[in-house]
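[1] Sequence and predicted structure are below.
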Amino acid sequence: MTALPTDYLYPPPGGWTLADVRALPEKCRVEVLDGALIVNPSPLPIHQRIMRRLAAALEPALTPEWQLEVDVDVLLAEEPLDYVAPDVVVFAAEVPLTTRPIPAAAVLLAVEVVSKGSRREDRGSKPLAYAEAGVRHYWRLESQASGALAPVMHTYVLDTSTGAYAETGAHHGRFSSTVIGPVDIDLTALTR
């Protein structure tokens, strides 16, 4: 991770903007929620493994209108700025891979792999921001409360009448879905 220059230690008046984020060095791992900058450390190897294996399990199921990438920038809102990098993003196939950030309107699914430092954002402010931006599906993969390595997939769908997510399940062991195409994943294999 590249260190932020010292003039970025304090928020600009009025909060961070898209122009401010674009001015940062490309290797800075940052997100912005409600105009507030969040600096992210490099993920632990276990987080990377889970993310990589989950993406590999999901990608073959994609229907032709969708594509999948990991850790790409997504613009949810400009005022106040919500600029995030979900662990896995499924978005419209017509969006060029040279696009940064991916517009929220093109995103079907955002997936977060919860780590110790991202619990509050992944359980609270990020799903709120995804819902407000109209992202139709949000999945959160996290370890069980007991600390066991077998993750649990929490799935949500946007309720258009309320503008909030409705939980559709907490999946232990195996996870099946048809949101992006037929998916059946052994969740325990993601950590092995």
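    Cool, the structure landed.
[2] contacts, neighbours, all on C-alpha from now
    Noted.
[3] Give me the neighbour count for the residue nearest to S177 when sequence neighbours are not counted.
    Once flanking residues are discounted, S177 sits nearest to V183: 5.1 Å by Cα to Cα, 6 or more residues apart in numbering. V183 is flanked by 16 other residues according to other Cα atoms under 10 Å.
[4] so what's V183 up against?
    Taking Cα atoms under 8 Å, 6 or more residues apart in numbering, we find V183 in contact with 57-58, 61, 175-177.
[5] now it: how far from T168?
    With distances taken as Cα to Cα, to the nearest Å, V183 is found 15 Å from T168.
[6] before we move on, what about V179?
    12 Å.
[7] Which one of these two is surrounded by more residues?
    V179 (15 against 12).
[8] separation between that one and Y165?
    Taking Cα to Cα, one finds V179 at 15 Å from Y165.
[9] quick one: P25 is in a strand?
    No - counting by DSSP: H, G, I helix; E, B strand; the rest coil, P25 is not part of a strand but coil.
[10] For the protein, which segments count as strands?
    Along the chain, the segments classed as strands by DSSP state E run 30-33, 36-39, 66-70, 74-78, 81-84, 88-92, 102-103, 107-113, 137-143, 151-159, 164-172, 174-177, 183-186.
[11] can you put those in TSV and add distance to P5?
    Listed next are these as TSV, based on distance: least, Cα to Cα, whole Å:
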stretch	distance to P5
strand 30-33	13
strand 36-39	12
strand 66-70	26
strand 74-78	23
strand 81-84	20
strand 88-92	28
strand 102-103	26
strand 107-113	28
strand 137-143	32
strand 151-159	37
strand 164-172	37
strand 174-177	43
strand 183-186	42
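[12] ok, structure two:
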Amino acid sequence: MSIAPYPDWIRPPAGGYTAEDLDRLPDLPPHTELIDGSLIFVSPQTAFHMRTLRRLERALETAVPEGWDVWREMTVRLDRRNRPEPDLLVVDERGVTGPKQTFCDARDVLLAVEVVSEESQQRDRDTKPRKYAAAGIRHFWRVESDDDGRPVVYAYELDPATGYVVSGIYHKQLKVDQPFPVEIDLT
């Protein structure tokens, strides 16, 4: 039995990959992200991640204003070398180009949500928020598990001079007016 060779994309090109490369590389694992020109492969998710994501998605879908849509696990092109995949996005429907669309542009994103996993803590707490802010995404929620396995939402709003600033930390109930009114039971 012969072992198949590694795919060509295992060796990045000089200068790294570009946002457009994600659509051209054959047989990439699902949910592959691009950070600073490097391919990032996502580990299997936990029950906490799945349940929290489902709860947030349902609540956002009922609260999102007309003209906006909630997208789950879709990449967002921040710039030429960065195309991460937030867990949830609230996207301007005018940026939707059709059923074969594989990403959205940062200019069309109102809110990006990351549910933090153990393997993604550094990216979700530091790398991605800095990049989302630099790309002009106005609102960001980071969701982590407390000691009892319940979600805690850290809500941020973009300050154009300094990046994101905390607009609230929510333990039992997320109730915000920005980026639009929404109330979510976190218990």
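    Cool, the structure landed. Since this is a predicted model, take the numbers as computed values, not measurements.
[13] Report the central residue of the first structure.
    Most central in the first structure under Cα atoms, centre = their mean is P86, positioned 1.9 Å from the mean C-alpha point.
[14] Just give me the longest helix of the second structure.
    In the second structure, assigned by DSSP state H, the helix with the most residues is helix 47-63.
[15] any idea how far E112 of the first structure is from the counterpart of R123 of the second structure in the first structure?
    In the first structure, the residue paired with R123 of the second structure is E121, using TM-score structural alignment. From E121 of the first structure across to E112 of the first structure, the span is 10 Å (Cα to Cα).
[16] next one: A106 of the first structure
    Distance of A106 of the first structure to E112 of the first structure, given as Cα to Cα: 17 Å.
[17] the more surrounded of these two?
    E112 (26 against 17).
[18] mind checking what the more buried one lines up with in the second structure?
    By TM-score structural alignment, E112 of the first structure lines up with E114.
[19] Run through the residues that contact its match.
    86-88, 124, 141-143.
[20] Widest-spaced pair of those residues?
    L88 and D124 (12.8 Å; Cα to Cα).
[21] Can you give me the neighbour number for whatever residue of the first structure lines up with T18 of the second structure?
    Alignment note (TM-score structural alignment): T18 of the second structure maps to T17 of the first structure. T17 of the first structure is flanked by 22 other residues according to other Cα under 10 Å.
[22] With D36 of the second structure instead?
    D36 of the second structure has 20 nearby residues by other Cα under 10 Å.
[23] and what of the one 5 residues further on?
    Other residues near F41 of the second structure number 13, with proximity taken as other Cα under 10 Å.
[24] What of H31 of the second structure?
    16.
[25] Give me the spatial nearest neighbour of the equivalent of it over in the first structure, chain neighbours excluded.
    Taking TM-score structural alignment, the alignment pairs H31 of the second structure with R29 from the first structure. Setting aside the residues directly before and after it, R29 of the first structure is nearest to N40 in space (Cα to Cα, 6+ apart), at 5.4 Å.
[26] show me what contacts that neighbour?
    By Cα under 8 Å, 6+ apart, N40 of the first structure lies in contact with 29-31.
[27] Include distance to G134 of the first structure when you put those residues into CSV, please.
    Listed next are the contacts of N40 of the first structure as CSV, based on distance: Cα to Cα, whole Å:
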residue, distance to G134 of the first structure
R29, 24
V30, 22
E31, 18
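[28] and which of those residues is nearest V135 of the first structure?
    E31 (17.1 Å).
[29] ok, now how distant is the closest one from T188 of the first structure?
    29 Å.
[30] Give me the more crowded residue out of these two.
    Set E31 of the first structure next to T188 and count neighbours by other Cα under 10 Å: E31 wins out with 21 against 15.
[31] Surely that one is in contact with V84?
    Yes - at 4.8 Å, E31 of the first structure counts as touching V84 under the criterion of Cα atoms under 8 Å.
[32] Once you drop chain neighbours, what's closest to T187 of the second structure?
    Going by Cα to Cα, 6+ apart, T187 of the second structure has K172 as its nearest residue, at 5.4 Å.
[33] Can you report how many residues neighbour that neighbour?
    Neighbour number of K172 of the second structure under other Cα under 10 Å is 14.
[34] just V32 of the first structure next, same as before
    There are 23 residues near V32 of the first structure, going by other Cα under 10 Å.
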